[in-house]
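1. Pasted the sequence and its predicted model underneath.
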Amino acid sequence: MADDDDVLQAGPALGKRAARGAIVTVGSQVVRMAVQVGGVVVLAHLLTPHDYGLVAMALAVVGIGDLFRDFGLSSAAIQAQRLTRQQRDNLFWLNTGIGALLGVLAFACAPLVAALYDEPDLVPITRGLALTFLLNGMATQYRAHLTRHMRFAQLAAVDVASPLLGLVAGIVLAVSGAGWWALVGQQVMTAATLAAGGVIAARWLPRRPRRGEPMAGLLRFGWNLLGTQLVGYASNNVDSLTIGLRFGAQPLGVYNRAFTLLMQPLTQLRAPSTTVALPVLSRLRDQPERFGEFVRRGQLALAYTLVAGLAFVIAATGPLTSILLGPQWLDAEPVLRFLAAAGVFQTLAYVGYWVYLATGLTNVLLRYTLVSASIRITCVLVGSIWGVVGVAAGYAVAPMLAWPLSLWWVARHTPVPLRALLSGGTRAVVMFGSCALAGWAASTLVTGAWAQLALALVGVGAAFALWYLTVPRVRKDLSEVASVVHTARGTRSAAPAPAA
């Protein structure tokens, strides 16, 4: 493809390229998740819940600015059928300019953030985090460029290096007694590495911005997506805001550690699926049968990997909390279990997000997000009556209620197989729910965290083996998921075949 006239095309090797990309990106995210979990474990023993609560307070407020920094323009660039080099350059300057402006605003508004929570330490924390707006703004279009061209190996290298170097900076600061500054330094170093790595991997420098380029379509896509993300952000952070405002920094720190230990790695593991699926589905828009089949197999892949892992977390929450976080964090155990349950239904609904972006239906996505956000905010606020654990329970109930609605909504507007998605997802919930129950029951037979962890794994594995041996549909599902790996090795045909 010529750099000045970059056009998305669906060639015969698309499926093989996508499958190989999936292996690379999932592999990198597994490493990134290990870094994330390792960081939580190490820093949890060096810092206090109060330290984490303070930084979580600042992130819950200033984090909304990061959505404005992106403005939906990274996804707009990835899904565009045609993107000229000048359009790409203009997008770079837009994201960088917005990031710089937001950094200045965050710096100036730091006293307001501190006043909101009545925590004076939030002034330097917020001002330190303000630098990340500029750095992330500069990185946005570099990452979009790598994703659009399916350069997943380079993208994976950046995604592993940035949190690793950030963690090193955080640990060094924590050991030196810097307290919450360790968490601020971790965020800044991660953003700086992400920006520098994007420049090195993409190997292009932006030219000066120019008028006259057709930007309206990209901006319209981005605006609709931004609206969706803003609503989603409000619903996703209502838990932290509610806990911080009602219960203070210490309980928020406990909740935040449970959330970071589970939901952030889960988000990182789901993100590669969008990285791979978005350019592929964008090329399959005019082939409804192949489009729907790709989505169906995508949901199966998420169910038999991420949902399976979440079943183990639900079964072994007690020993995992004890081993990974230590005795000062034991209050996080019930929170972690509820968050894992929430992650199951969020993951099964995630394929809808691919579809909306790939088809450009960000306006439809916005309307659905308003509905789902209302459900989550209501559930969390009602749950807060029972304290931090009640907030976590409300956070879990919301996606349970919203999941079937999400699939029905996307099926109204796109050629996705609603019945197949509902039946596949329900099968996964019942199967892995029973696996989680078996694992938990097994873990209660012994004492000692490591012994409980081992028996939980045995119980989950035994229950899954029973499903595999007695239910032919489960064996077929696994065969279809395995075909993605075989395709990545070049042993299967390029694209997913329509369902028989």
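-> Received, thanks.

2. From here on, just use CA atoms for contacts and neighbour counts.
-> Will do.

3. Show me what counts as buried in the strand or helix carrying residue 396.
-> Take DSSP states H and E as the rule and residue 396 turns out to sit in helix 387-413. Neighbour-count burial for helix 387-413, counted by 16 or more other Cα atoms under 10 Å, picks out 387-400, 402-411.

4. Quick check: buried residues in whatever helix or strand comes next after that helix?
-> Secondary structure here is assigned by DSSP H and E; on that basis, the next helix or strand after helix 387-413 toward the C-terminus is helix 418-443. Residues of helix 418-443 classed as buried under the neighbour-count rule (16+ other Cα under 10 Å) are 418, 421-422, 424-425, 428-429, 431-443.

5. second one coming, line it up with the first:
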Amino acid sequence: MSFKKTFFKNVLVTGGYNYLSQLIVFLSSFITARLLLPENYGLVGLITVFTNFISVFADSGISLAVIKSDYRHSYHKGMDGLALYIGLVLFVLTSLLAWPIASFYDNHALILPAIVLSLTFVTRSISIVRGALLSKSLNFNDIGKITLINTIVSILLTILLAYLGAEHWAIIIPQIITSIISIIYYEHKTNLGYHLYPFKYIKIAFRHTRNSIQNLLGFNLVNYWSRNTDNLIVGKIYGVNELGIYNRAYSLLTLPLSLVTGLMGTVLYPSLKKLNSEGGDINKEYTFVLKVISIIVYPIAFIFIMFPTELVSVLWGKNWLEVGTLLPYFGLLIFGQSLLSTTGNVLVLMNKERNLMVSGWFGAFFTIAGIAIGAYYSLQGIAQFYSLFFILFVLPFNMVYIFHNAMKFKLKPLLLFWLPIILLSLGIWLSCYFEHSGAKLILLLMMLVNLIVSSKNEIKSIMSIFMSKISSNRSSSY
């Protein structure tokens, strides 16, 4: 079976579960947004700025190293032990930092929730290698099942606890329960065993993957703060209510990134690993995936940019209308971030983790600079300058440094694909800033025409794959 057919088969399997899970989350937000207030989400957001940063160390590239390597059971057990020890250290570290974190925000109600939430470092560390083994074997059916199960459990618990008046605990407790469910399910499917090998196995396993882990960790650390400095600044300067508003808007940005690029990335890395081992053309197939992503995310960005207030009003009601002022700028970020977010998988596969780290540093500098400048003006200013600096600096740099220099894409096709996206995105940003609806619509339509023209071969290929699938299903039914 060709790469494209295998890739889309796995995407559809994983996507079926993921999209159903996200649909459940999306529909449940109608209820949770009315049971919980912005300050409830904001309080948890204050904690997760730090706990999510510390969680960067939890995986440290372990899952990608397991997928990439050709080592067997002893190596997997060594990496499993490494993940667990890291999880335990992070739990202790976060518990010790709970008081300083609360003091930073001058809110000591954060101490106990921070300690409880840090338990997830231990529980999730046990799932890292087991989940990676399922991905390595392209067993996306089981990965999708546990995603769906955890989503349903989490939503039901959140609604129940919120109804009972648990406030922020309704968001925290389900995270611990679902991480335990993942451990049980993954172990049942992989049979890796809970017995820890001696420490020497952990040292040997780490030695074999040290360079890869170090470079990935270097990228993840700076990439985290490039994506979360805004939460830190909003929480510190504007307070928990505004952070709840900002987080709700940002969740609408991460939702399509999770649904599209997160899904694609989950399937892409092990699929490209298999293609590479068979001597296939990685760049050709990766270009195909990028163009498919650009077409899929366009309608989402269009709605965010053209109808932000209407969307928020329908979804969550009047308590959240301020989210609408941020959405157009996050809608612009969807175009660029959805395309760049998959580069890490390819660079790791090509043993160019250092290029990934340098790209992360560059992007973090300009992202944080934009957020800091925007914070001087307003909450909306953060979203405005965040997206502007991403368009002006991060996209052009990655076009040249990552795609041309590191991945060896030819410059002319790159310019034909990226320049229209960058220039049109800048024009849309200006029309949003000056509130010119007519210009926004015209530029968005130009973006659509550009995407269709540049991706016509990919569209034909997709249609061919699906028509072939339909024909084969019809034949088998007779």
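-> That came through, no problem. Only a predicted model underlies this, so the values are computations on that prediction, with no experimental measurement involved.

6. re earlier: could you tell me the angle between the helix holding residue 396 of the first structure and helix 418-443?
-> Taking axes from the mean of the first three to the mean of the last three Cα atoms, to 10 degrees, one finds helix 387-413 of the first structure and helix 418-443 inclined to each other by 150 degrees.

7. For stretch 280-290 of the second structure, which outside residues touch it?
-> Under the contact criterion Cα atoms under 8 Å, 6 or more residues apart in numbering, stretch 280-290 of the second structure has outside partners 3, 4, 272, 275, 276, 339, 407, 409, 458.

8. Please identify which of the residues you listed is nearest to residue 345 of the second structure.
-> Looking at the contacts of stretch 280-290 of the second structure and their distance to residue 345 of the second structure, the nearest is residue 272, at 8.8 Å (Cα to Cα).

9. Quick one: map that closest one onto the first structure.
-> Structural alignment (TM-score structural alignment) places residue 272 of the second structure against residue 281 in the first structure.

10. what about its match, how many neighbours?
-> Number of residues near residue 281 of the first structure (other Cα atoms under 10 Å) recorded here: 25.

11. do the same with residue 196 of the first structure
-> 16.

12. For residue 63 of the second structure, see how far away the counterpart of it in the second structure is.
-> Residue 196 of the first structure maps onto residue 184 in the second structure, with residues paired by TM-score structural alignment. In this structure, residue 184 of the second structure and residue 63 of the second structure are separated by 18 Å, where distance is defined by Cα to Cα, to the nearest Å.

13. swap in residue 47 of the second structure?
-> Separation of residue 47 of the second structure from residue 63 of the second structure (Cα to Cα) stands at 25 Å.

14. Also residue 462 of the second structure?
-> Distance of residue 462 of the second structure to residue 63 of the second structure, given as Cα to Cα: 30 Å.

15. which other helices and strands contact the helix holding residue 396 of the first structure?
-> Applying 3 or more Cα pairs under 8 Å, 6 or more residues apart in numbering; DSSP states H and E, we find helix 387-413 of the first structure packed against helix 216-247, helix 333-359, helix 362-383, helix 418-443.

16. Which part of the second structure matches the first one?
-> Helix 216-247 of the first structure corresponds to residues 207-238 in the second structure, going by TM-score structural alignment.

17. centre of the chain versus that stretch, how much separation?
-> Centroid separation between stretch 207-238 of the second structure and its chain, computed with Cα atoms, centre = their mean, to the nearest Å, is 13 Å.

18. In that stretch, which of the residues would be classed as buried?
-> 209-210, 212-235, 237.

19. same thing with stretch 293-309 of the second structure?
-> Judged by neighbour count (16+ other Cα under 10 Å), stretch 293-309 of the second structure contains these buried residues: 293-295, 297-298, 300-302, 304-306, 308-309.

20. all helices of the stretch 1-150 of the first structure, in order?
-> Under the criterion DSSP state H, counting those that start in this stretch, the stretch 1-150 of the first structure carries helices at the ranges 14-44, 49-62, 64-70, 73-79, 85-108, 110-117, 122-129, 131-148.
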